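S.K.: Give me the fold of what follows.
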Amino acid sequence: MKYKHKGRNNTLTYNVEESIELLPFLLQVMSNRSRNSVKSILTRGQVTIDDHIETKHNYALQPGQTVTVLKNKAAIKESQLIGMTILYEDEDIIVINKEAGLLSIATQKEKRRTAHHQLMEHVQRESSENRIFVVHRLDKDTSGVMMFAKSEKVKRTLQNAWKENVKERTYVALVEGEVKKPKGYISSWLKESSTHMMYSSSTKHDGLHAITHYKVVQSNKSFSLLEVQLETGRKNQIRVHMQDLGHSVVGDKKYGSTGNAIGRLGLHAKVLLFTHPVTGKLLRFEAPVPKSFLTKSK
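M.R.: This next block holds a predicted model:
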């Protein structure tokens, strides 16, 4: 069995040439390692498939996919961040590009393998008194631009004037089916059910008002790539509104998706344009659209 392999300083990259589950594939291509060693590489989030972190042993690989493994030495090295890259850092804020599959903040199950925890370790290398504060969140399976504050004061400044500070927040969404209308918007009142599902209420003022604007970037019979701008930032807003539109986000079973052609949620935070909370400068950050979104909607 042949696997094309190319290695960079910190990573090993393999091209998948036949359908196979992830763990058996890794055991084959990394035959010099023990089963336990390969399993721990998976568990630590060192394996990326195309453009998302994957930790499931039985993930079904398809021909044409690319598997990237972060080498152990690089992962153990203190400066190595897993599942994210820093786009900008100063004494007040940090802006990152987060990969799909990485939690923004800790949950009951996962405390350490999060963007917040890694950035906390990152700033504490300079001084143990340094801290990181969450300003906004991206769902675990959403990738893209995300900002953190380095003090409680900066966090409050940003959150208290979020609508005034944030000038543009653009997402791209890969959705199911062909969206016929080239552009439009969805306006509804969002509520949360007892099972933590968000849904649109048909009654005016019954919930939190949410407005989502979209335009079609490219589409085919099966998928559409939309550029989405938020006028409001409600929990799961884009996901609910795409379901309301009749075109659920790819891979979003929770909100009506029927399949998962890209092995991840089809949602990516592409642009964040905001006024710096201390200097007052206008800053713009962009995270490239994942390749799988572009190829599926061509």
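
S.K.: CA atoms for contacts and neighbours, from now on please.
M.R.: Will do.

S.K.: can you tell me which residues contact the closest residue to Met147 other than its chain neighbours?
M.R.: Closest residue to Met147 apart from its sequence neighbours, by Cα to Cα, 6 or more residues apart in numbering: Val95 at 4.4 Å. Contact analysis of Val95 by Cα atoms under 8 Å, 6 or more residues apart in numbering lists Ile86, Leu87, Tyr88, Glu89, Val145, Met146, Met147, Phe148.

S.K.: And this one, please, so the two structures can be compared:
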Amino acid sequence: MTVSENGTLLPFLLTALSTMGRNKVKSLLTHGQVMVNDQVVTRHDHPLVQGQTVSILAMRKVSSDDLDGVQILFEDDDVLVIDKPAGLLSMGTDTEKEHTAYRILSDYMRMKNPKSRIFIVHRLDRDTSGVMMFAKRESVQQKLQNAWKDVVVERAYLAVVEGRVQQDTGTIISWLKESKTLIMYISRKEGDGQKAITHYEVLHRTGEYSLLKVQLETGRKNQIRVQMQSIGHPVVGDDRYGAIKDPLGRLGLHASVLSFHHPTTDKVMRFETDFPSAFLRVFSYDQKASVTIKS
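M.R.: The predicted structure follows:
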């Protein structure tokens, strides 16, 4: 579709795709299916200039009921992007090999082609929900992993933490190490361990809890969890790292945004999942409208 006059993206789509409902059009944006001049765009107010081209990417529709709660957000010949539910392992461990995102998606791929395989690119903790990417070829996996820092444009999480975080924004820099019992902890000595950098912004707060948008500059094991504990605001439901309260019945951590350069086309792909409704349980209902996720 060619833009005939200057404006913004959502009104243009609502006019051009008039047979679709407003929610469906907004869903196309949310799931990274809209491209402007060959770049994926998700912002509703993205400015359009006369002469630009707007394209819609196809998206495979697979019911999450068929995949044990896993929702496929995007799939092509190279990558598979999913929304992983909380409580599901990314890949197998010594004690659990069957009920994992990797196994579920492997079975899904083999239903289409017995020779198909998928490959782990990165992981989410079992109790963390949200956006996760798999490769469909080993060469793609290696390309993504070897250049992960350059490939990833943005990784953002939503976190519900204990207590009222006073600073509106902040950056946590620390050095992480792992104990013999596989618990991550912060070294008191600078340079001793893996450097971890986390940026956060308070989106909403009450007397008991705060809702944060968290962006990772580095990606260390349990980084957000151990660093939030270090500033006295552990993630709710995280008794492993100091939490006392469990208002959600799950870990209050959700991988909300993953943006990356496509391994073959180099186009920027951005995926942002819906706000977990369960997180709102810790805030009063009449404050729901004030909880906004800033792009």
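
S.K.: what TM-score comes out when they're superposed?
M.R.: In this superposition the chains share a TM-score of 0.73, using TM-score structural alignment, normalised by the length of structure 2; 222 aligned residues with a Cα RMSD of 1.5 Å.

S.K.: Work out for me the element whatever residue of structure 2 lines up with the residue nearest to Met147 of structure 1 sits within.
M.R.: Aligned by TM-score structural alignment, Val95 of structure 1 pairs with Val81 of structure 2. Using DSSP states H and E, Val81 of structure 2 maps to strand 79-84.

S.K.: compared with structure 1, how much does that strand deviate?
M.R.: Superposing on structure 1 and averaging over aligned pairs (mean Cα distance after the TM-score superposition for structure 1), strand 79-84 of structure 2 comes out at 0.3 Å.

S.K.: how far off strand 79-84 does the helix or strand following that strand point, in degrees?
M.R.: Under the assignment DSSP H and E, the closest C-terminal helix or strand after strand 79-84 of structure 2 is helix 101-112. Helix 101-112 of structure 2 runs at 130 degrees relative to strand 79-84, counting by axes from the mean of the first three to the mean of the last three Cα atoms, to 10 degrees.

S.K.: Can you tell me what sits against helix 101-112 of structure 2?
M.R.: Residues from elsewhere that reach helix 101-112 of structure 2 (Cα under 8 Å, 6+ apart): 67-68, 70, 84, 88-92, 97, 116-120.

S.K.: returning to what we had before: for the contacts of Val95 of structure 1, could you give me JSON lines that also reports neighbour count and distance to Tyr185 of structure 1?
M.R.: What follows is these, written out as JSON lines (neighbours: other Cα atoms under 10 Å; distance: Cα to Cα, whole Å):
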{"residue": "Ile86", "neighbour count": "15", "distance to Tyr185 of structure 1": "32"}
{"residue": "Leu87", "neighbour count": "15", "distance to Tyr185 of structure 1": "30"}
{"residue": "Tyr88", "neighbour count": "13", "distance to Tyr185 of structure 1": "32"}
{"residue": "Glu89", "neighbour count": "14", "distance to Tyr185 of structure 1": "34"}
{"residue": "Val145", "neighbour count": "27", "distance to Tyr185 of structure 1": "23"}
{"residue": "Met146", "neighbour count": "25", "distance to Tyr185 of structure 1": "24"}
{"residue": "Met147", "neighbour count": "22", "distance to Tyr185 of structure 1": "26"}
{"residue": "Phe148", "neighbour count": "23", "distance to Tyr185 of structure 1": "29"}
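
S.K.: Next step: those restricted to helices.
M.R.: Using DSSP state H to define helices, no part of the contacts of Val95 of structure 1 is located there.

S.K.: what about the aligned residue in structure 2 for His122 of structure 1, neighbour count?
M.R.: Taking TM-score structural alignment, the alignment pairs His122 of structure 1 with Tyr108 from structure 2. By other Cα atoms under 10 Å, 18 other residues sit near Tyr108 of structure 2.

S.K.: Likewise for Leu105 of structure 2?
M.R.: Counted with other Cα under 10 Å, residues neighbouring Leu105 of structure 2 total 20.
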